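S.K.: here are the coordinates; sequence isn't available:
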């Protein structure tokens, strides 16, 4: 019987990156895309052999989820790998204190993560940590990468790391990001994150003027607030998709309400994704990396290495 892996991740890019490779390697994948509470439930009902958790989850965070899994007598024996993007020293300490059995730094390296998956599944007892004590003494140190230079972590740092893997990257300084929103406070928050990451930033506060200004600015990525005066994000997104020079630009809807109805309607008008308010740095950086900085490896490029990992 194939090993069963539970993948707990809200980010669709994480799921779409990992699920095909895990399946090709012969694993059965169970997805939990609605947050840590769903992940905990499936960990109990599905009894997976391994759990992969994106630490950036809504409601119950990935760290809280790991703590709950490792504190429960029902699930503490299941190896857990955290998918994390540490940006501060406390973030990295949280990795070690969480009780996870392995971690993979984001952006994800497919070869690295599948190697760790194989190690955890073949030697679960030697890798599994005691709750709250971090990696066990006998754990394979390859399961915990060397801590990054926290004071140097940025989008450009990720570029350098990925360059060693042969990834094709877009130069940060050539990318312009636009946020269409009438809120000055939200615009300032977004500007701070985007400019610190090394991208040009423009705010369009009047949605009526959005299309002509977008044609002039020629952005690489558009954040679009859903609730604005005179019109709404759905209508603006529809107009963007009708303009031949703008129709292929990623548009991310920013909203306080990301329920299923809003997601379906956003998909219908051509939105590329969602960003939930309040605006958080990690979530914005993840979207920047997804749409501007990283080209994922193709299945064909990985095929030749798949056999040695299973």
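M.R.: Ah, there it is. For clarity, every value in this text was computed on a predicted model and none was experimentally measured.
S.K.: only C-alpha atoms for contact and neighbour calcs from this point on.
M.R.: OK.
S.K.: does residue 83 sit in a helix or strand, and which one?
M.R.: Element membership for residue 83, per DSSP states H and E: strand 80-84.
S.K.: Counting by contacts, list what that strand packs against.
M.R.: strand 50-54, strand 102-105 (3 or more CA pairs under 8 Å, 6 or more residues apart in numbering; DSSP states H and E).
S.K.: ok, then the element right after that strand?
M.R.: Next element after strand 80-84 (DSSP H and E): helix 89-97.
S.K.: buried residues in that following helix?
M.R.: Across helix 89-97, burial judged by 16 or more other CA atoms under 10 Å covers 92, 95-97.
S.K.: Likewise for stretch 194-209?
M.R.: Using 16+ other CA under 10 Å as the test for burial, stretch 194-209 gives 194, 197-205, 207.
S.K.: before we move on, what about stretch 178-197?
M.R.: 178-182, 187, 190-191, 193-194, 197.
S.K.: Between the residues you listed, which sits nearest residue 63?
M.R.: residue 193 (23.1 Å; CA to CA).
S.K.: So the residue nearest to that closest one when sequence neighbours are not counted versus residue 155, what's the distance?
M.R.: Nearest non-adjacent residue to residue 193, counting by CA to CA, 6 or more residues apart in numbering: residue 281, 6.0 Å away. Distance from residue 281 to residue 155, counting by CA to CA, to the nearest Å: 12 Å.
S.K.: what about versus this one:
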């Protein structure tokens, strides 16, 4: 079980072009004690990653300019961030989307709209390794 003292040191990045999704994730994660970094698309996220060094990234699939698959692939090709867990976010829960996400290196897949419990469960699952370091 993660304590808020542990979670306060972890930054979680949420990349989504929907302000509603970003705000929901920010509220849920903030209440649990995590630091939250928001990005409204892949370019915005890539620009912020070096400064914030997130422990976990939630990435929407359908975004303008740079979609979630492209963003995830670029993160996973990065020498600095290749081991950072990337969780794909999508309103579509299809096998094709899950498979394509896995092909670009995503670690998991969360369907929108997500609940506070499903979001925090995913965070705990994928940040346990970061806290163990």
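M.R.: Looks like it arrived, so ask away. Owing to the predicted nature of the structure, the values given are computational and were not obtained by experimental measurement.
S.K.: hmm, back to that, for the buried residues of stretch 178-197 of structure 1, name the two members farthest from one another.
M.R.: 182 and 197 (22.6 Å).
S.K.: Looking at the buried residues of stretch 194-209 of structure 1, which is nearest residue 274 of structure 1?
M.R.: Out of the buried residues of stretch 194-209 of structure 1, the member with the shortest distance to residue 274 of structure 1 (by CA to CA) is residue 194, at 16.6 Å.
S.K.: secondary structure class for the closest residue to the closest one other than its chain neighbours?
M.R.: Nearest residue to residue 194 of structure 1, sequence neighbours excluded (CA to CA, 6+ apart): residue 201, at 6.6 Å. State at residue 201 of structure 1, reduced to three classes by DSSP: H, G, I helix; E, B strand; the rest coil: strand.
S.K.: now for residue 201 of structure 1: what does it line up with in structure 2?
M.R.: Matched to structure 2 by TM-score structural alignment, residue 201 of structure 1 sits across from residue 36.
S.K.: cool, and residue 284 of structure 1?
M.R.: So residue 284 of structure 1 corresponds to residue 119, using TM-score structural alignment.
S.K.: Point me to the helix or strand that includes that match.
M.R.: Using DSSP H and E, residue 119 of structure 2 falls in helix 116-132.
S.K.: Show residues contacting that helix.
M.R.: 1-2, 6, 25, 28-29, 32, 55-56, 85, 110 (CA atoms under 8 Å, 6 or more residues apart in numbering).
S.K.: Identify those among those residues that sit within strands.
M.R.: 56, 110 (DSSP state E).
S.K.: Now the two most distant members of the contacts of helix 116-132 of structure 2.
M.R.: 6 and 110 (23.3 Å).
S.K.: Compare those two (neighbour count), which wins?
M.R.: residue 110 (21 against 13; other CA atoms under 10 Å).
S.K.: That one maps to what in structure 1?
M.R.: In structure 1, residue 110 of structure 2 lands on residue 275 (TM-score structural alignment).
S.K.: residues touching residue 72 of structure 2, list them.
M.R.: For residue 72 of structure 2, the contacting residues are 59, 86, 104-106, by CA under 8 Å, 6+ apart.
S.K.: Give me the buried subset of these.
M.R.: Judged by 16+ other CA under 10 Å, buried ones among the contacts of residue 72 of structure 2: 59, 86, 104-106.
S.K.: Quick check: nearest residue in space to the aligned residue in structure 1 for residue 82 of structure 2, chain neighbours excluded?
M.R.: Residue correspondence to structure 1 (TM-score structural alignment): residue 82 of structure 2 is matched to residue 247. Using CA to CA, 6+ apart and skipping the chain neighbours, the partner closest in space to residue 247 of structure 1 is residue 241 (4.1 Å).
S.K.: quick one: what helix or strand has that neighbour in it?
M.R.: Going by DSSP H and E, residue 241 of structure 1 is in helix 233-242.
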